[in-house]
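> model this:
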Amino acid sequence: MEKKLIAIVPAAGIGARAAGPGAPLPLPKQYRPLKGEPMLRRAVKALLGEPRIGQVRVAVAPGDAWVEAALSGLSRTVWSACGGPSRADTVRAAIEDAGLGPGDWVLVHDAARPGLPAEALARLIDQCLALDAGGLLALPVADTVKRAAAAGPQAASGGAAAPRVGESVPRDGLWLAQTPQMFPAGPLLDALRRAAAESAEITDEASALERLGVRPLLVPGSARNFKVTWPEDFDLMEKWL
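Purely as a prediction, here's the structure:
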């Protein structure tokens, strides 16, 4: 039997940083419009452009009031209110909800990365299938990296002082992780379950597998595939779309 390839989009959070410090959040970040369409819809449509993806499954928070309208009319797309308190919880629940075989492939993609280019997505799938190995889109670090020193004294005005440089970090071999991240469903689900049982901090799917000794492929991504995080990112993303 041919292995299935599905995409999961965890969309149970609200993205508070996108509102700016102290600003109210009118609706969760993933539903804010970009050129007239909710960001979540654009992220899902980027995945649907790849014919090898049999289905896109969107995992939202219980009581989500926006997802049905945001995804209306999209083919090969379903949504489920199985979202949990963290990204790892949501992805784990979404894989369980999908009822996949252990050898089926899962691509996990951020709802806040609507600029995913078709060629980058195809490159990830091609590499993972050809080498029968999980991997993720990523970009080599181009800028000089600084690690901040421990917090210093308060500024004379009473406000917090700007942090000071503790050291420069060599950027050789450093990559910035993107999504999608593509892995066989069985090993990914096992890694997420074990991380939850051990209360391990998981920031992305690759990190869950890395804890178990897996070394995922680093597949070159795209600058267009950046994550919309801060208020100014919405304007920048609209320029790319």
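> hey, let's count contacts and neighbours off CA atoms from now on
Fine.
> now do the helices in the chain.
Along the chain, counting by DSSP state H, helices occupy 39-48, 67-70, 87-98, 118-131, 185-197, 205-210, 231-240.
> for those, which one sits closest to W105?
helix 185-197 (5.5 Å; Cα to Cα).
> for comparison, sequence B:
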Amino acid sequence: MTQYHVLIPCAGSGSRMKSASPKQYLPLNGKPILRHAIDIFEAMPIVSQIFIVIAAADAYWSDELLQGCHKTKVLPCGGESRAASVYQGLQALVSQVDSEDWVLVHDAARPGIDAEIVQRLIDAMQAQDIGGLLALPLADTLKRADATKHVSATIPREALWQAQTPQMFKIGMLEQALASCLERQPTDEAQAMEWAGYSPKLVLGDLKNLKITYPHDIAVVSALMQATQSEQDTQ
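Below is the predicted model:
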């Protein structure tokens, strides 16, 4: 029986946050940013295991962060890039799972994920699909800048989507795709699969599944999450 596993690369330093610790460990609504995503996946019966890929020398990691977790394991094999961390994480878990199982790779700094969004991604996969990712159609007009930060072109937004996570693929296929293109530094798993000749499926994501990158993003994501919770409480 096919199983679903989650892999969360968590070896980045988050330099754009300009914080004392990596952004995934910063507090948000009463707990570390990373713990929000872990709690969602821990509570989903369809998820078999959760793997957190951290740097071997991560001085900020504490096992207390996983207090009360039952499906989550830590893999101290993170690399210098997101792609390297995912690839090395897949290599570390390959002996524990089936290569035909699905892996959902999720950003440590996307705490706004919820079970409904994840299930939407899982349910969207048909027998002919090789995998897919959550994404949002672009709503804003895009401008290309020149070297002096003046507009050099307007880019049509039709058919353009903003990628989110989780990104979901068969473990064996994703490992092979990443192995063949690590030196090209893919920005996400979908790009690695594209370079391998596949066409990942786009599945509608959610605005609150925003990735925390800059300091002001914490307040934005916190507000979106609280608004969603308030809606659920009144239903």
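> could I get the TM-score for this pair?
The TM-score (TM-score structural alignment, normalised by the length of the second structure) is 0.91; 222 aligned residues with a Cα RMSD of 1.3 Å.
> just to revisit the earlier point, tell me the most buried of the helices of the first structure?
Mean neighbour count (mean count of other Cα atoms under 10 Å) peaks for helix 39-48 among the helices of the first structure, with a mean of 23.
> let's have the helices of the first structure in TSV, adding distance to Y31 of the first structure.
Shown next, in TSV, are the helices of the first structure (distance: least, Cα to Cα, whole Å):
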stretch	distance to Y31 of the first structure
helix 39-48	6
helix 67-70	7
helix 87-98	17
helix 118-131	22
helix 185-197	27
helix 205-210	23
helix 231-240	12
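> E2 of the first structure: which of those helices is closest?
Checking those against E2 of the first structure by Cα to Cα gives helix 118-131 as the closest, at 12.6 Å.
> what comes into contact with that closest one?
Contact with helix 118-131 of the first structure is made by 46-47, 49-50, 134-137, 180, 182, 217, 219-222, as judged by Cα atoms under 8 Å, 6 or more residues apart in numbering.
> swap in stretch 192-200 of the second structure?
Contacts for stretch 192-200 of the second structure (Cα under 8 Å, 6+ apart): 129-133, 174, 177-178, 180-181, 186, 190.
> same thing but at 6 Å, please
Applying Cα atoms under 6 Å, 6 or more residues apart in numbering, the set of residues contacting stretch 192-200 of the second structure from outside is 131-132, 177-178, 186.
> what does stretch 82-98 of the second structure give?
Against stretch 82-98 of the second structure from outside (Cα under 6 Å, 6+ apart): 9, 78-79.
> which of those tops the neighbour count?
Using other Cα atoms under 10 Å as the neighbour test, those are led by P9, with 29 neighbours.
> got a list of what the nearest residue to that residue once chain neighbours are set aside touches?
Leaving aside its sequence neighbours, P9 of the second structure sits nearest to V53 (Cα to Cα, 6 or more residues apart in numbering; 4.8 Å). V53 of the second structure is in contact with 9-10, 75-76, 78, counting by Cα under 6 Å, 6+ apart.
> one more time with 8 Å
The neighbourhood of V53 of the second structure, defined by Cα under 8 Å, 6+ apart, consists of 7-11, 74-78, 85-86, 89.
> farthest residue from the center of the second structure?
Going by Cα atoms, centre = their mean, the residue of the second structure most distant from its centre is T148, 33.1 Å out.
> what's the neighbour count on the counterpart of I130 of the second structure in the first structure?
In the first structure, the residue equivalent to I130 of the second structure is A133, according to TM-score structural alignment. A133 of the first structure: 15 surrounding residues under other Cα under 10 Å.
> now do A133 of the first structure against W105 of the first structure, distance only.
10 Å (Cα to Cα, to the nearest Å).
> which residues do those two both contact?
F183.
> report the aligned residue range of the first structure for the longest strand along the second structure.
Counting residues, the longest strand found in the second structure (DSSP state E) is strand 161-170. Under TM-score structural alignment, strand 161-170 of the second structure corresponds to residues 175-184 of the first structure.
> tell me the buried residues in that stretch?
Counting neighbours by 16 or more other Cα atoms under 10 Å, one finds that the buried residues in stretch 175-184 of the first structure are 177-184.
> can you give me how far it is from the chain middle?
The chain centroid and the centroid of stretch 175-184 of the first structure are separated by 8 Å, computed with Cα atoms, centre = their mean, to the nearest Å.
> how much does it stray from the second structure?
For stretch 175-184 of the first structure, the mean deviation from the second structure after alignment is 0.1 Å (mean Cα distance after the TM-score superposition for the first structure).
> neighbours of A223 of the first structure, how many?
Residues lying near A223 of the first structure (other Cα under 10 Å) number 14.
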